[in-house]
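Novice: sequence unavailable; structure follows:
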């Protein structure tokens, strides 16, 4: 087929109503588009069939995961150029129209003769055949009530039981899978993750002998840091069996088994409070909007009066019509099944409705962009090993979602916040010093 790239670009521009802002290279070797830009490589005509049957983001995601689409050149630049065409973003301000609607017009959604003609032309370019099955990395069947303990275990297993060796390649020795805290230009990823864990310990004002609960404890880094440097007795809970096994091994090797317990347990099943402090780092994104009030109430009940909660959570921007909010299809099918983001204002409101007093909110959006770029660099530097450990499709999922997420943080489409809250005493006391400098303290106690 001669000049498939030119034909494909012309059809895409006709469907979207805007120029394609980067080069396109097709399976026949043809290429077109602005010189000096990254190239979107369409390796196989199957990618077009995926778009015909699933127009927009999900069709593109399936083609990417299957290896039928790729980028030659800077992935961040390519995603930035494509972002307005592919990902829908809520415009700012009440009543504002939403941007990024073009994909929903793509190939068959508008019922008019011109669209049918366009679809026939794309079908001719795509070649005959049934819609290809989704890549095996996609979550398709889910059972149970949304955000019930059973379904949450399924979702967590999909994302976190990928293999600890794979996560070691991406996250580095810290094994911390949340936004780091970059205190200086020369900091390494390990420095920044230690700084984040220490910041949380200081915000919680941890002291020797106290009890800490870490919900969604991951591979145990927070409980280990708190036990080693602040002398607490820590309990970590996770729904991932692979994480728990890894964390227990780390705890034993560090000689901290007498101060740390790791459980495979839903946070709703924890019943051995009260705790002096609770940390929740990158876990609340899995809770869901309908369950968030319950999440806040459970953590409130597990704290002693005067105890503190540190909730570290990704936030989305408010939508003009909150009822129209829907989860990103790529993220839901391939990355975080059933995950939901909420605006930081909603998080604060639910915490206070549950009885907490919110004392401090720190936005650290730029820090997550830096963290994600480091994770992407780690993955790319160990690409062959990552493919061996997790498979090419899974490695491609992680590379795309982390790079796209880095851009989303940089461009203020999403944020991340540390919310410090207190369960007040009966007389309304918080036990908090009057200034932030005082309650941040001087650091490690043990």
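Specialist: Sure thing, it's come through. Remember, predicted model here, so these are calculated numbers, not experimental data.
Novice: use CA for all of it now, contacts and neighbours both
Specialist: Will do.
Novice: my read is that residue 236 contacts residue 221, right?
Specialist: No: if you go by Cα atoms under 8 Å, residue 236 and residue 221 don't touch, sitting 9.8 Å apart.
Novice: longest strand in the protein, by residue count?
Specialist: strand 303-316 (DSSP state E).
Novice: show me what that one is in contact with.
Specialist: Contact with strand 303-316 is made by 200, 203-204, 273-285, 299, 341-344, 413-426, 429-431, as judged by Cα atoms under 8 Å, 6 or more residues apart in numbering.
Novice: then stretch 146-154?
Specialist: Outside stretch 146-154, the residues that reach it (Cα under 8 Å, 6+ apart) are 142, 143, 144, 145, 239, 240, 266, 286, 287, 288, 291, 338.
Novice: which of the contacts of strand 303-316 are buried? Put it as a ChimeraX command.
Specialist: In ChimeraX, a selection of the buried entries from the contacts of strand 303-316 looks like this (16 or more other Cα atoms under 10 Å):
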select :200,203,204,274,275,276,277,278,279,280,281,282,283,284,285,299,341,342,343,344,413,414,415,416,417,418,419,420,421,422,423,424,430
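Novice: that older thread, any idea which helix or strand comes after the longest strand of the chain?
Specialist: helix 329-330 (DSSP states H and E).
Novice: helices and strands around the helix or strand just after that following helix, which ones?
Specialist: Using DSSP H and E, the helix or strand that follows helix 329-330 in sequence is helix 344-353. Other helices and strands packing on helix 344-353, by 3 or more Cα pairs under 8 Å, 6 or more residues apart in numbering; DSSP states H and E, are helix 292-302, strand 357-363, strand 414-422.
Novice: right, so of these, which gets closest to residue 379?
Specialist: strand 414-422 (22.6 Å; Cα to Cα).
Novice: what sits up against that closest one?
Specialist: 179, 203-204, 306-317, 344, 348, 351, 356-365, 368, 408-409, 430.
Novice: tell me the angle it makes with helix 344-353.
Specialist: Comparing the axes of strand 414-422 and helix 344-353 via axes from the mean of the first three to the mean of the last three Cα atoms, to 10 degrees yields an angle of 20 degrees.
Novice: for comparison:
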């Protein structure tokens, strides 16, 4: 019968789950390899006037007419319809050009050009935690050190960590966030970086705090992560800006691959108002190969990977204040910097710190913390009060 042929042909496209179709003549067709979560029961042939290229519309109208009944999990039906409706986008973004992986050597070189300037250099003008990202000032009088501790605690609170959970820290820097996560929340932390200088010091910090049983620091590229749905939570602070425009989808694909279903991801990144080319000077001298996406660009790509936005917070003015303090520290310690670098470098770095602080103040760039979940997570607290308690 033509109606059965039509339905069977289109149901092959609804291949994102496990269910059965029971036709009016007793034939049962099973979709998926696992135990069915629902059944569509067709009591009689669907009239041609109800048949549509959009199978969701066809079944909905048939259900309205009493021609179909549904038994089982409605949530699973909604999930399948959602995935089917977005399959053209999922195909576009979830199959990134794997050839981009050959750029790992270039990416590593770019990171080294900035973060491997030397631990002694960064120690001159960063705080004791050596946090090289936006601080969080609860009070205007907070020291840089206190504000960086505030930032780490504010970030970790958003993740709602539980003892025993597995946390991935992508771009762990010098390791302070990984250490505090293990100390305060009792989670198992894997921190990865491709900066050899950061890797060496982060390993030493973990050892000095006697946390080897809870914290593992790896010299590893995010592209080489092998764990499948292993981590409960992911945090990435100040790393997303370095993956490059061509690898945004690859980054999202890889993070989704290693995160458990319903897992939580805190993405902390600089973003811009409008898409465009990276500042040529910044690209050549400060962050070669970097790319600042727009907020709407990031949200769009995340949604294609079924990442659900839970909370977005702008820390723009916090970053301007952070940069002002970094610039002050740098300027007050030029005698120490001159032991390491020449005047051309000093002027370059001073310009970088000052110009970035200004850019945040005028709003041409922003800093967002995006709290997202892999798929819908219905186990989270109803409100975000836990972040501020």
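Specialist: Looks like it came in fine. Because the structure is predicted, anything quoted here is derived from the model rather than measured.
Novice: care to give me the TM-score?
Specialist: Overlay of the two chains. TM-score (TM-score structural alignment, normalised by the length of structure 2): 0.72; 290 aligned residues with a Cα RMSD of 1.6 Å.
Novice: before we move on, the earlier item: quick one: the longest strand of structure 1 aligns where in structure 2?
Specialist: Strand 303-316 of structure 1 corresponds to residues 259-272 in structure 2, going by TM-score structural alignment.
Novice: quick one: what's aligned to residue 123 of structure 2 in structure 1?
Specialist: By TM-score structural alignment, residue 123 of structure 2 lines up with residue 168.
Novice: so which helix or strand takes in that match?
Specialist: Counting by DSSP H and E, residue 168 of structure 1 is found in helix 164-171.
Novice: run through who's touching that helix.
Specialist: 175, 177, 242-243, 246, 375-376, 378-379, 382, 386, 389-390.
Novice: let me have the residues you listed in JSON lines, extended by neighbour count and secondary structure.
Specialist: Formatted as JSON lines, the contacts of helix 164-171 of structure 1 follow (neighbours: other Cα atoms under 10 Å; DSSP: H, G, I helix; E, B strand; the rest coil):
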{"residue": "175", "neighbour count": "20", "secondary structure": "coil"}
{"residue": "177", "neighbour count": "20", "secondary structure": "coil"}
{"residue": "242", "neighbour count": "18", "secondary structure": "helix"}
{"residue": "243", "neighbour count": "25", "secondary structure": "helix"}
{"residue": "246", "neighbour count": "15", "secondary structure": "helix"}
{"residue": "375", "neighbour count": "23", "secondary structure": "helix"}
{"residue": "376", "neighbour count": "20", "secondary structure": "helix"}
{"residue": "378", "neighbour count": "17", "secondary structure": "helix"}
{"residue": "379", "neighbour count": "26", "secondary structure": "helix"}
{"residue": "382", "neighbour count": "14", "secondary structure": "coil"}
{"residue": "386", "neighbour count": "23", "secondary structure": "helix"}
{"residue": "389", "neighbour count": "18", "secondary structure": "helix"}
{"residue": "390", "neighbour count": "16", "secondary structure": "helix"}
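Novice: read off where the helix or strand that comes right after the helix holding residue 168 of structure 1 ends up in structure 2.
Specialist: The first helix or strand that comes after helix 164-171 of structure 1 along the chain, using DSSP H and E, is helix 189-203. Mapped onto structure 2 using TM-score structural alignment, helix 189-203 of structure 1 covers residues 144-158.
Novice: the matching stretch vs structure 1 - mean distance after superposition?
Specialist: Stretch 144-158 of structure 2 differs from its equivalent in structure 1 by a mean of 0.7 Å after superposition (mean Cα distance after the TM-score superposition for structure 1).
Novice: ok, the corresponding residue of structure 2 for residue 226 of structure 1 - contacts?
Specialist: In structure 2, residue 226 of structure 1 lines up with residue 181, judged by TM-score structural alignment. Going by Cα under 8 Å, 6+ apart, residue 181 of structure 2 touches 156, 187, 189.
Novice: if we use 6 Å, what do you get?
Specialist: By Cα atoms under 6 Å, 6 or more residues apart in numbering, no residues touch residue 181 of structure 2.
Novice: tell me the secondary structure at it.
Specialist: When classified by DSSP: H, G, I helix; E, B strand; the rest coil, residue 181 of structure 2 comes out as helix.
Novice: ok, now how distant is it from residue 157 of structure 2?
Specialist: 10 Å (Cα to Cα, to the nearest Å).
Novice: ok, residue 249 of structure 2 next?
Specialist: Taking Cα to Cα, one finds residue 249 of structure 2 at 27 Å from residue 157 of structure 2.
Novice: looking at the two, which one has more neighbours?
Specialist: Between residue 249 of structure 2 and residue 157, counted using other Cα atoms under 10 Å, residue 249 has the larger neighbour count: 23 against 17.
Novice: that one: what's it in contact with?
Specialist: Residue 249 of structure 2 neighbours (Cα under 6 Å, 6+ apart): residue 93.
Novice: corresponding residue for it in structure 1?
Specialist: So residue 249 of structure 2 corresponds to residue 293, using TM-score structural alignment.
Novice: how close does that match sit to residue 436 of structure 1?
Specialist: For residue 293 of structure 1, the distance to residue 436 of structure 1 - Cα to Cα - is 27 Å.
Novice: now swap in residue 62 of structure 1 and tell me
Specialist: Residue 62 of structure 1 is 47 Å from residue 436 of structure 1, by Cα to Cα.
Novice: show me which of the two is the more surrounded one.
Specialist: Using other Cα under 10 Å as the criterion, residue 62 of structure 1 and residue 436 rank with residue 62 on top: 28 against 12.
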